[in-house]
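S.K.: sequence and predicted structure below; questions after.
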Amino acid sequence: MLKALFSLPRSVWLLGLISLVNDSASELVYPLVPLYLSGVLMAGPRVLGLIEGVAEALASLLKLWTGVMVDRSGRSKPWVIAGYGLAGIARPLIAFVAGWPLLLALRLTDRVAKAVRAAPRDALLAANIGPGQRGLAFGLHRAMDNAGAVIGPLLAWALLSAGVPLGQVFLWALIPGLLCLGLTLAVREAPPPATAPPRFSWTLAGLPKPLRRYLVVVALFTLGNSSNMFLLLRAKELGVAEAQVPLLWAAVSGVAALFSVPLGGLSDRVGRVRLLVVGYVAYATFYIGMAAWAAPGWRLYLLFGLYGIFMAATEGVERALLADLAPAEQRGTAFGWLNLVMGAMLLPASLLFGWLWEGLSATVAFGFSAGCALAAALLLTAWVRPAATMR
């Protein structure tokens, strides 16, 4: 495993390092936005919902558009530079916000920046690695991204514990932002595919049938994969102290970072579909446990550890499987569709989960999510037929 890992191209490692640095800045800021909104700007949950909902909706559409533009131009690097650069500028400017409309504008800029870089980065990563190592490469990328998700909250906690004012903490995001921008300039562009992409269609008609079926499976699973904020709310409801909630989430990212590489590499040998099925089943088990078995202490930490395993088994593998299913000349468009489906389903998933929780019970809400995951696992096994080596 180590030999294969260190044999990965320089571009794969560099893109992983960029994600680590960027996510450190992103997760330094993200947990503090609700605190800043309510404690400094005196705005409530409705404004927070408006900000995040508008930002994610626009980002979902842009992710597809930039993927299509990558295929048409044959270039990914300019989009990657622009995406990381915009985010690096927007985050520290939150320190100077005096009203929520400006915060909305900055969060929108940050989400737009993510949308601009997401599909081009994944397409660039796929172009730099062969099919036999895609799982390992995407697993490494997700591991480094999750490592950044551990560093960010811990850094925020350390700065606040040292007495740094909340507003000034946002300014610290400038340092990793500038470092991230510098690293993107060192990324090498991949050679364009020899075949020109077909004309884009909103009906998905130009994409291979297994890829279209896979997107349906992803949509079904994502319908039960609501905002992670509900998991933290459930932990708080079960009795976890507020100060420990961010640390609990940092631990999840730590588990995901630890297992993403070995599980991604395993998908190169046993098949992507099998690994994704295992991940979906782990997700269903976690949600059933959160509904009926969770309790403060070792049970809750065991369940959140299982959630980290789910992330490790799916985040990189689902992108590697998409790269297997997409022709080289349509890779950017395919990653754009994947990001669009995930982003577009997040809003109805969260609204439905919240309605089930408040209208019926937490058990019903968590049970529905588990059911979606199990149904997606069955559909993936029976319906999606990638190449024999990737089953």
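M.R.: Perfect, I can see it now.

S.K.: switch to C-alpha atoms for all contacts and neighbour counts from now on
M.R.: OK.

S.K.: how many neighbours does residue 52 have?
M.R.: Neighbour count for residue 52, taken as other CA atoms under 10 Å: 15.

S.K.: do you know how far it is from residue 106?
M.R.: Distance of residue 52 to residue 106, given as CA to CA, to the nearest Å: 11 Å.

S.K.: what about stretch 82-101, how long is it end to end?
M.R.: 24 Å.

S.K.: could you do stretch 87-106 as well?
M.R.: 9 Å.

S.K.: buried residues in it?
M.R.: 87-95, 97, 100, 103-104, 106 (16 or more other CA atoms under 10 Å).

S.K.: swap in stretch 211-229?
M.R.: Here stretch 211-229 shows 211-226 as buried, counting by 16+ other CA under 10 Å.

S.K.: which residues are in contact with that stretch?
M.R.: 204, 322, 325-326, 337-338, 341-342, 345-350, 353, 368-373, 375-376, 379-380, 383-384 (CA atoms under 8 Å, 6 or more residues apart in numbering).

S.K.: of those, buried ones?
M.R.: Judged by 16+ other CA under 10 Å, buried ones among those: 322, 325-326, 337-338, 341-342, 345-350, 353, 368-373, 375-376, 379-380, 384.

S.K.: among the contacts of stretch 211-229, name the ones in helices.
M.R.: 322, 325, 337-338, 341-342, 345-350, 353, 368-373, 375-376, 379-380, 383 (DSSP state H).

S.K.: which non-adjacent residue is nearest the residue nearest the centre of the chain?
M.R.: Taking CA atoms, centre = their mean, the centroid of the chain lies closest to residue 315, which sits 7.1 Å from it. Distances taken as CA to CA, 6 or more residues apart in numbering place residue 142 nearest to residue 315, at 6.7 Å, with adjacent residues excluded.

S.K.: got another, please set it beside the one above:
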Amino acid sequence: MYLSASRAADAAQGLPAPGRRSAVPGTVLALGLVSMVTDVSAEMVTAVLPLYLMVGLGMSPLAFGALDGLHQGATALLRLAGGRIADRTRRRKLVAGTGYALSAVCKAALLAVSTPWSVAAVLAADRTGKGLRTAPRDALISLSCPPGEQGRAFGVHRALDTAGALLGPLAAFGVLWLAVDGYDAVFTVSFCVAVLGVVLLALFVREAPATATGPVAATRPARPAFRTLLRSPGLRRLCLTAALLGVFTVGDAFLYLLLQRRLDLPAAYFPLLPVATAAVFLLGALPAGRLADRVGRHRVFLAGHLPLIGACLLLLAPWPAGPLLAVGVPALLGLFYAATDGVLMAAAGPLLPPDLRATGLAVLQTAQALARFAGSLLFGAAWTLWGPSPALWAAAAGLLAALAVAAWRHPAYLRARPPGAA
């Protein structure tokens, strides 16, 4: 459906044709397919990693919190480097491809390590690849469509990306079920799939079209341009909001570990827990993007944190474990991602000049990643000192308070419609 008429539009300028509601650009679809394949690879590893580290290698909750924070935020500065290099060279595809290739190599490296902190070193390198590629990739998406359709474009990309997140845990489950040496087999298959993603990027993704501001930006001094970007009030507000909420965002891995304990789930079935999350994310990403284009991306982004609070409260509920808990927690987590992940990037894109699009998105992603890094450390420490239930109560209360502060501090953002909205 989205493929029709997109190639002609891309061939012209990489933008949808004016005057009509056009198909999603082919660049967005190609990047979505690359992300889908790469996510199959990544989620195969992510699905088994918490159990592998905490049960197989005996890592404590505090140590796992540090590792999970590293996994999310320790390479945050590389997002800035990737975005800045991509904007300075205007080779966003090349920078993104380097990040994808590095992550693929790290999947093979997991076969050679066997201690918790050697695994942590490989994961840090893998996150380096993700840090390099994320901002250039999102800049390619943002530059391929007009401001009024940013939410829809990011929704389509995130839906395809999440299809990989849905298939990855299923693939890991199948490999663990069939293979004798299950974890090594998962890492091997993950590496092969990651290589396929790099090949798809090289063959089918095109560089963003040159913009009117591009040649001018190339002659401007880099530092003043970057300072101008940081002085943007819209970007500052988004960064502060994302960071405030990120500190109290409980990571998926912690929620899945707590759910596995409540359900007393066998280890072989653990990779299935993210499947419901991915399915809901897949179904909700495009509708959430369209809704954000119509009613306001900041409203949808803030409201999207309410399902995460609901997931925490559901885990804390006193009733016995059952189907409601098994399906409800992953589904609420999927709603959270559908309403926040792509929507945040769509909110930022129109605020940024084309020649600094990747850099600006990297600044926002870095702020969020560093906050989530701190949040993982705090939650792991709270779990170790107080136990899982008090830690969850504290996270849910903190997130609710952060939402109230964000809505109170920026009421104009909640009333505003996105650029180009009907």
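M.R.: Received, thanks. The structure presented is a predicted model; accordingly, all values stated were derived computationally and were not measured.

S.K.: tell me the contacts of residue 88 of the second structure?
M.R.: Applying CA under 8 Å, 6+ apart, the residues near residue 88 of the second structure are residue 218.

S.K.: that one matches what in the first structure?
M.R.: Taking TM-score structural alignment, residue 88 of the second structure has residue 72 as its aligned residue in the first structure.

S.K.: same check on residue 31 of the second structure?
M.R.: Per TM-score structural alignment, residue 31 of the second structure is aligned with residue 15.

S.K.: likewise for residue 280 of the second structure?
M.R.: In the first structure, residue 280 of the second structure lands on residue 255 (TM-score structural alignment).

S.K.: does that match touch residue 305 like I think?
M.R.: Yes - using CA atoms under 8 Å, residue 255 of the first structure is in contact with residue 305, at 6.4 Å.

S.K.: circling back: let me know the closest of the buried residues of stretch 87-106 of the first structure to residue 291 of the first structure.
M.R.: For the buried residues of stretch 87-106 of the first structure, the closest approach to residue 291 of the first structure (CA to CA) belongs to residue 104, at 33.8 Å.

S.K.: host element of that closest one?
M.R.: Using DSSP states H and E, the element containing residue 104 of the first structure is helix 100-127.

S.K.: the next helix-or-strand element following that helix vs the second structure, mean deviation?
M.R.: Counting by DSSP H and E, the element after helix 100-127 of the first structure in chain order, helix or strand, is helix 134-161. When the second structure is superposed, helix 134-161 of the first structure averages 1.2 Å from its matched positions, counting by mean CA distance after the TM-score superposition for the first structure.

S.K.: which residue in the first structure aligns with residue 138 of the second structure?
M.R.: Residue 138 of the second structure maps onto residue 122 in the first structure, by TM-score structural alignment.

S.K.: how many other residues sit next to the nearest residue to that match once chain neighbours are set aside?
M.R.: Nearest residue to residue 122 of the first structure in three dimensions, chain neighbours excluded: residue 335, at 6.9 Å (CA to CA, 6+ apart). By other CA under 10 Å, 26 other residues sit near residue 335 of the first structure.

S.K.: for residue 156 of the first structure, see how far away the residue in the first structure sticking out farthest from the centre is.
M.R.: Distance from the C-alpha centroid of the first structure, by CA atoms, centre = their mean, peaks at residue 163 (31.1 Å). Distance, residue 163 of the first structure to residue 156 of the first structure, using CA to CA: 11 Å.

S.K.: helices and strands around the host helix or strand of residue 274 of the second structure, which ones?
M.R.: For residue 274 of the second structure, the host element (DSSP H and E) is helix 273-295. Contacts defined by 3 or more CA pairs under 8 Å, 6 or more residues apart in numbering; DSSP states H and E place helix 273-295 of the second structure against helix 150-178, helix 297-303, helix 323-348.

S.K.: and the longest one, which stretch of the first structure?
M.R.: This means helix 150-178 of the second structure. Going by TM-score structural alignment: helix 150-178 of the second structure matches residues 134-162.

S.K.: just the buried positions in that stretch, please.
M.R.: 134-157, 159.

S.K.: mind listing what residue 301 of the first structure touches?
M.R.: Residue 301 of the first structure touches residue 248, counting by CA under 8 Å, 6+ apart.
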